[in-house]
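Asks: Got a sequence here, can you build the structure:
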Amino acid sequence: MEATFDALLTQMEQQGFAVMDEFIDRASVAKLREHAQRAMADRAFHPAGIGQGQHHHTNHTIRNDQVLWLTPDTLAVWCPTLHHHIDHLTGWLNQSCYAGINQSEFHLAHYAPGAYYKRHLDRFANNNERRFTVIVYLNDQWCEADGGQLVVYGHAGHHSIQPEAGRLVFFPSDKLEHEVLPAKRPRWSFTGWLKTVRIPQSCCSTNY
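Replies: Next up, the predicted model:
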């Protein structure tokens, strides 16, 4: 797996992002999608927002997808293969690149037909904790006519990426602008952010 991660990093350095097919197997894709569809039927998804904290709000002129936030424990139950691969990637980044990643956050996203997300960065203007974005797609037999492509704006212009089942897209959260084009059928994806969170020194500590 380390050789695969080396190749991802080389891709990212050359073009600003990396893509890898079959990051998780088809059975894992199907299992996670089934959990997502069941949660959607149970109305566990909510309209996605933009901004953070007191600035968080919905703006359907920018994005109109729905999301379900996951804890790492939930991801480990719903898709242990994906949880393992992300843990492995995080450890490799910390060992090989001294990334200092110590937290992560995850959600599932559902784009109904016609839904989109306009061009944006994944890092908040007033918060630099997000270091890397990890996207994995959950859509079987997706073709170009279905729309819903991820458009990324890398070093050599823009690139269109099909949201095909098991495909990984990996990039720095603060550098790569990207958008999701409207789809013609339901579109499912997993997104994770690998973060460096400053842990405050305990107020009870004593200096000698």
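Asks: C-alpha only now, for contacts and for neighbours.
Replies: Noted.
Asks: what about the longest helix in this structure?
Replies: Criterion DSSP state H: the longest helix present in the chain is helix 80-97.
Asks: In the following helix or strand past that helix, which residues are buried?
Replies: Next along the chain after helix 80-97, taking DSSP states H and E as the criterion, comes strand 103-111. Within strand 103-111, the residues that count as buried by 16 or more other C-alpha atoms under 10 Å are 104, 106, 107, 108, 109, 110, 111.
Asks: Residue 36 and residue 69: what is the separation?
Replies: Taking C-alpha to C-alpha, to the nearest Å as the measure, residue 36 and residue 69 are separated by 11 Å.
Asks: Can you tell me the number of residues neighbouring the residue nearest to residue 124 when sequence neighbours are not counted?
Replies: Excluding its sequence neighbours, the residue lying closest to residue 124 (C-alpha to C-alpha, 6 or more residues apart in numbering) is residue 51, at 6.8 Å. A count of nearby residues for residue 51, using other C-alpha atoms under 10 Å, gives 13.
Asks: Would you enumerate the residues in contact with residue 59?
Replies: Going by C-alpha atoms under 8 Å, 6 or more residues apart in numbering, residue 59 touches 49, 50.
Asks: ugh, wrong one, I meant residue 64
Replies: Per C-alpha under 8 Å, 6+ apart, neighbours of residue 64: 47, 48, 111, 115, 116, 117.
Asks: Identify the residue spatially nearest to the fifth one, adjacent ones excluded.
Replies: By that I understand residue 116. In this structure, residue 116 finds its nearest non-sequential neighbour in residue 182, 4.7 Å apart by C-alpha to C-alpha, 6+ apart.
Asks: compare with the first, here's sequence two:
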Amino acid sequence: MSAPSASGEAAAVDSRPALEALVERLADEGFAMADDIVPAELVSALAAELEGHIAAGRLAVAGVGRDEAFRRDGEIRRAAIRWMDGGTEAEQRLLVLAEELRLLINRRLFLGLFDFECNTIAYPVGGFYGRHLDRLHGAKNRVVSFVTYLDADWGEADGGALRLWRSPDDQGEPAATVLPKAGRVVLMLSEEIPHEVLPAHRPRHAIAGWWRINGA
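Replies: Below you'll find the model as predicted:
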């Protein structure tokens, strides 16, 4: 998905130091988290659009893998998704933010990120996603992952936390546990950082995206 240019009034000039700090942590740790990256009014607009898609039955049961390897497995993942196409003002604004992050990541990590794809995700009560890597089998097609959350007033009792480990070989305690707070953004290296979504005790809504390299 091609994003609008991160320039002019569309670029969130005041947010640039926060985005730079987020990318710096990504470079240092392989993952990073920061609050209030997505403005509250944009979160509300995206959440309202997702609720409309849910009500209209536009989401599909999420699976794992792609193409011949794609499968729906309720033992691994229980959620529904809708791929974003940039067809609304709110989606376009999110893509502008993603483009600004892409440029900063390329400048700091020299990854050559080119394309961005993302979807909205709705986890029902009890929804989860078992431990996994975001790379798809057999190709270097996802390099950096992006997640942001849409639910207000999320607390520990609501479950649905994101847990991250530092490497595929790390079988110990998670390096980080992240509550899905509205406007919070998480970045991670798609091929290196295993993660899982714990069961949610209330409906949980998010946007997940991935930057790819050219030709991947």
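Asks: Give me the nearest residue to residue 69 of structure 2, chain neighbours excluded.
Replies: Nearest one to residue 69 of structure 2, counting by C-alpha to C-alpha, 6+ apart, is residue 137 at 8.0 Å.
Asks: Which residue in structure 1 aligns with that neighbour?
Replies: In structure 1, residue 137 of structure 2 lines up with residue 125, judged by TM-score structural alignment.
Asks: do residue 67 of structure 2 as well
Replies: For residue 67 of structure 2, the aligned position in structure 1 is residue 53, judged by TM-score structural alignment.
Asks: and what of residue 177 of structure 2?
Replies: The alignment partner of residue 177 of structure 2 in structure 1, by TM-score structural alignment, is residue 160.
Asks: Same question for residue 93 of structure 2.
Replies: Under TM-score structural alignment, residue 93 of structure 2 pairs with residue 81 in structure 1.
Asks: who's in contact with residue 144 of structure 2?
Replies: 187, 188, 189, 190, 191, 210, 211, 212.
Asks: Chain neighbours aside, what residue packs nearest to the first one?
Replies: So the one you mean is residue 187 of structure 2. Spatial nearest neighbour of residue 187 of structure 2, chain neighbours left out: residue 146 (4.8 Å); criterion: C-alpha to C-alpha, 6+ apart.
Asks: measure that neighbour to residue 22 of structure 2 for me?
Replies: Counting by C-alpha to C-alpha, the gap from residue 146 of structure 2 to residue 22 of structure 2 is 12 Å.
Asks: quick revisit: who's more crowded, residue 36 and residue 69 of structure 1?
Replies: Neighbour count, other C-alpha under 10 Å: between residue 36 of structure 1 and residue 69, residue 36 has more, with 24 against 18.
Asks: For the residue sitting nearest the centre point of structure 1, what is the enclosing helix or strand?
Replies: In structure 1, the centroid-proximal residue (C-alpha atoms, centre = their mean) is residue 191; its distance is 2.3 Å. Using DSSP H and E, residue 191 of structure 1 maps to strand 187-195.
Asks: residue range for that strand in structure 2?
Replies: With TM-score structural alignment as the criterion, strand 187-195 of structure 1 aligns to 204-212.
Asks: that older thread, what's the overlap in contacts for residue 36 and residue 69 of structure 1?
Replies: residue 108.
Asks: Surely the match of residue 93 of structure 2 touches residue 24?
Replies: Yes - using C-alpha atoms under 8 Å, residue 81 of structure 1 makes contact with residue 24 at a distance of 6.8 Å.
Asks: Not counting sequence-adjacent ones, nearest residue to residue 160 of structure 1?
Replies: Per C-alpha to C-alpha, 6+ apart, closest to residue 160 of structure 1 is residue 151, 4.5 Å.
Asks: What of residue 181 of structure 1?
Replies: Nearest non-adjacent residue to residue 181 of structure 1 (C-alpha to C-alpha, 6+ apart): residue 148, at 4.7 Å.
Asks: And that neighbour, what's its match in structure 2?
Replies: Checking TM-score structural alignment: residue 148 of structure 1 goes with residue 160.
Asks: Residue 203 is in contact with that match, correct?
Replies: No - if you go by C-alpha under 8 Å, residue 160 of structure 2 and residue 203 don't touch, sitting 9.1 Å apart.
Asks: Looking at the two, which is more packed in?
Replies: Using other C-alpha under 10 Å, the more surrounded residue of residue 160 of structure 2 and residue 203 is residue 160, with 28 against 15.
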